[in-house]
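**Student:** just coords:
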């Protein structure tokens, strides 16, 4: 097997060798460059290096291949940061955490300097004419101590005065300037961060001088160790870790959620850059949230491809705006990415850290549950529409999916994706010859919203009457059990489901009802309501729809089926009896679909 890329063996040990891309290698680096880019910079020449070399500290090839992964991810992150630095210049602004870290470093610097002075002394000896006697360099002379104490007292008095006035002196401002420059941070002269930094440094000086005075009284005051510089994960790197979510058997986010999170992160990076996650502040999150509010929910592709800052310069007034719930969902995904990083310990150096993406909107009560069940009159109009009354199959409806998706949802409560991703073998016979739909995530490109969504739903007698089993049998004669039940929904399913849903929304608007509260998901609400009307217990209709509920006790009493999976704790026979109680009064259901199908391109 070939060696992992960027891994080379040298003198019996493995090392990571990463050539910098041509647009960086050897190029001048304008100062001040961020400390995080130091590994890429030849400080003497003021240019980017041509290659990054790091020892992997092993002579075992497999160990080297594992260790190099983190180095590769870090190198690519630094490449992105270096390119942004050359394009945009030094990062503007500074976070509260960075202010605290700079002030802490200042305090440590003062305590460490004091330790050095007292350890070696100056050698003052006022008994000699020149004030300098023989000194062995082992601690302070009595005159050293006296003079130094006067100096410390004066510094302490001056610092206390600055604290009382809440106004930093020139020497303190000089310390701040040097610290900011060393970090490669650019602040506008009128940026409020200057005042925050200066007051933080004054506070740090008071703390350091209190420690020094205690030392001069003979007390032991240790100099804190500088925190090791930890290279914080960039947002995109944290996103990858969240999406991978461990090895086999680990619970992973749904592919659709990963895709949405990737789109959200891309927009955030377009606005702020691929920031280290420890540098992301609520100010960044608020700016991102407010940008999303201005971003329409649907845009033509030629406009939608623009970077977010450019997109917001366009006249977007003609497009419908996205609602607060959609914005909150986007923020929640990025919040989840950072929450995973927090569990992994990436914020341990920031004890006061809170998730910056917790800046969602308060949604109006009327908007929290936007979906409503269909009325009997609306269902009647649906079944009198061309798909059911005239056997039309608009191209956007993807053949038989236009006919069967609403019916299956109406008599099972299944979600659109759960129906679309069914395989031929997912509709089968179980105990006592009962036909059921196995809603699972076992097949290729099959995903479930939650763990409780995995379930077996008996096929309602109306679906059998209408010919669903004939559809399954026809597919089973020509396709293996693992093939898609609906040929138009072969993997990848998610984009096809979204396209179908847009078609169905238009179809509803033309033939049934034009309301934001009435969508395909309304079938699930309609089924739940019908279950209650039929007298089904909550435990039973939750088992049919895959809703969690009932606490720990719901997991008790589950039996293992012949295929090795666990049932929901209620037998198929009981579920069959219960689901067949569900009906819809005052609704004339379509006749069995035995007419010749007419495929027709429809404007809707």
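**Tutor:** Thanks, I have it. Remember, it's a predicted structure, so these values are computed and weren't measured experimentally.

**Student:** From here on, just use CA atoms for contacts and neighbour counts.
**Tutor:** Fine.

**Student:** Return the set of buried residues in stretch 206-221.
**Tutor:** 206-213, 215-216 (16 or more other C-alpha atoms under 10 Å).

**Student:** swap that for stretch 471-478, please
**Tutor:** Buried-residue list, stretch 471-478, by 16+ other C-alpha under 10 Å: 472-473, 475-476.

**Student:** Next: stretch 514-529.
**Tutor:** Buried-residue list, stretch 514-529, by 16+ other C-alpha under 10 Å: 517-528.

**Student:** In JSON lines, list those along with distance to residue 358 and secondary structure.
**Tutor:** JSON lines is the format used below for these (distance: C-alpha to C-alpha, whole Å; DSSP: H, G, I helix; E, B strand; the rest coil):
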{"residue": "517", "distance to residue 358": "27", "secondary structure": "coil"}
{"residue": "518", "distance to residue 358": "30", "secondary structure": "coil"}
{"residue": "519", "distance to residue 358": "29", "secondary structure": "coil"}
{"residue": "520", "distance to residue 358": "30", "secondary structure": "coil"}
{"residue": "521", "distance to residue 358": "28", "secondary structure": "coil"}
{"residue": "522", "distance to residue 358": "30", "secondary structure": "helix"}
{"residue": "523", "distance to residue 358": "32", "secondary structure": "helix"}
{"residue": "524", "distance to residue 358": "30", "secondary structure": "helix"}
{"residue": "525", "distance to residue 358": "30", "secondary structure": "helix"}
{"residue": "526", "distance to residue 358": "33", "secondary structure": "helix"}
{"residue": "527", "distance to residue 358": "34", "secondary structure": "helix"}
{"residue": "528", "distance to residue 358": "32", "secondary structure": "helix"}
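
**Student:** put this beside the first:
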């Protein structure tokens, strides 16, 4: 079946988001948007930009079903018009959010362009008042620290430290140009992948280490993570008057074929094989209860590796007849969540209870942590040991170790299966700890979803 032409797709995307924009602007005029809601809008817009830059085929954050319904299209129309329709829909959503942000920005200012001048205008200064780069980075990190987990703060500071190392701590932000940004991109592409692990390279200054021959360079994905953080920083700097312009827009690099081993969901057959081995141990691969339950929790909750391994016994809770995991960063000081959305309650699947998970929890009541044999490390949190066992021992010995299949694939599997069962995207996001997107979710649905709603989905 032939798909729609690009001109037809763009016409429908334009009409769909134009109607949405009118609704958003009406809401903005009547009520305005909170700072948190605006930040959510800005972050989602950047996420769409990232998907487009990386040419990643995913319908994450896209209103596929409402778009098809409002546009009079079928699922067959959607499938036969890929990947073009998906990309156009993402562009439309991105630019809708950009229009909302621009409208909000206009409401922050008044214009008096028509006023009579009473004195000759003074010459414009060559540069606006500006801040030193190092101090601005500190302010940026401090402002976002409440939203980011400790691990995320450390990672993002490491990215921004590359800027500080390249330009110097005292370089004024207003003097950094687009040409400078282009040079930074070249430097990123020359950084050895082992710079932070090999003592010799770690001791070298940035401009020296990029000239060291014989070292594999950092991957395109890592380069793009740096660039995305640089762009977020300069967007913030421009809004706060530290820089006359934003930088690093559209500068991400394309992934080469060798680096496109994105994490994938397990197929139903692979998931059944993993489940059978974990519950029946037919090949004697599972030697620890912490391995068994750490894997099964990942399979049936879609939680992140570190979220599972850092659980306290007290995090397994009951509300009425519903048992759930209370995923939180409260505890020993080393527990963390990736973002504010990571703090959540995830109902336990009935299969976990049938298999005896609550009995396992009771057997650990004498201690504090659910998995005390998983020790903490600054780089890997509590999840390093289970991740290594799963990825380097368990999956290969089962014969299903392929590129892109790792512990994190449980998470991708959960998102995929829930989406295939037509579970609404905001509920999927609440279960796996993604920030709920869209003005409706961020401005109206402040309380989130009930345990009963989440349990029904799981």
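**Tutor:** Sure, I can see it. Computed from a prediction, not measured in an experiment: that's the story for all the values here.

**Student:** Superposing both, give me the TM-score.
**Tutor:** Overlay of the two chains. TM-score (TM-score structural alignment, normalised by the length of the second structure): 0.61; 333 aligned residues with a C-alpha RMSD of 3.8 Å.

**Student:** Where do the strands of the first structure begin and end?
**Tutor:** Secondary structure of the first structure (DSSP state E): strands located at 7-10, 13-19, 41-42, 47-48, 51-55, 392-394, 427-429, 435-439, 455-458, 598-600.

**Student:** Determine which stretch of those strands is the most buried.
**Tutor:** strand 455-458 (a mean of 24; mean count of other C-alpha atoms under 10 Å).

**Student:** can you list contacts of it?
**Tutor:** Outside of strand 455-458 of the first structure, the residues within contact range by C-alpha atoms under 8 Å, 6 or more residues apart in numbering are 412, 434-440, 543-544, 546, 567-568, 572, 575-576, 579.

**Student:** which residues of the second structure does it align to?
**Tutor:** For strand 455-458 of the first structure, the aligned range in the second structure is residues 344-347, judged by TM-score structural alignment.

**Student:** Which members of the contacts of strand 455-458 of the first structure are classed as buried?
**Tutor:** Looks like the contacts of strand 455-458 of the first structure have 412, 435-440, 543-544, 546, 567-568, 572, 575-576, 579 buried, using 16+ other C-alpha under 10 Å.

**Student:** The helix or strand where residue 7 of the second structure lies maps to which residues in the first structure?
**Tutor:** Assigning secondary structure by DSSP states H and E places residue 7 of the second structure in helix 6-30. Aligned using TM-score structural alignment, helix 6-30 of the second structure spans no residues in the first structure.

**Student:** Report the buried residues of the next helix or strand after that helix.
**Tutor:** Per DSSP H and E, the first helix or strand lying C-terminal to helix 6-30 of the second structure is helix 35-53. Buried residues in helix 35-53 of the second structure, counted by 16+ other C-alpha under 10 Å: 37-38, 40-53.

**Student:** Give me the neighbour count for the residue lying closest to residue 538 of the first structure once chain neighbours are set aside.
**Tutor:** Distances taken as C-alpha to C-alpha, 6 or more residues apart in numbering place residue 532 nearest to residue 538 of the first structure, at 7.8 Å, with adjacent residues excluded. By other C-alpha atoms under 10 Å, 13 other residues sit near residue 532 of the first structure.

**Student:** swap in residue 129 of the second structure?
**Tutor:** Residue 129 of the second structure - counted by other C-alpha under 10 Å - has 13 other residues nearby.

**Student:** need the contact list for the nearest residue to it once chain neighbours are set aside.
**Tutor:** Closest residue to residue 129 of the second structure apart from its sequence neighbours, by C-alpha to C-alpha, 6+ apart: residue 242 at 6.7 Å. With contact taken as C-alpha under 8 Å, 6+ apart, residue 242 of the second structure is in contact with 128-131, 173-174.

**Student:** Aligned to residue 430 of the first structure, what sits in the second structure?
**Tutor:** Aligned partner of residue 430 of the first structure by TM-score structural alignment: residue 319.

**Student:** go on, residue 310 of the first structure?
**Tutor:** So, by TM-score structural alignment, residue 310 of the first structure is matched to residue 208.

**Student:** Residue 222 of the second structure versus its match, what's the distance?
**Tutor:** 20 Å (C-alpha to C-alpha, to the nearest Å).

**Student:** quick one: which of the two has more around it?
**Tutor:** Comparing residue 208 of the second structure with residue 222 by other C-alpha under 10 Å, the one with more neighbours is residue 222, at 16 against 11.

**Student:** Alignment lookup: the more buried one to the first structure.
**Tutor:** So, by TM-score structural alignment, residue 222 of the second structure is matched to residue 326.

**Student:** For that match, give me its contacts.
**Tutor:** No contacts exist for residue 326 of the first structure under C-alpha under 8 Å, 6+ apart.

**Student:** returning to that earlier point: quick one: closest of the strands of the first structure to residue 555 of the first structure.
**Tutor:** Nearest to residue 555 of the first structure among the strands of the first structure is strand 455-458; the distance by C-alpha to C-alpha comes to 12.8 Å.
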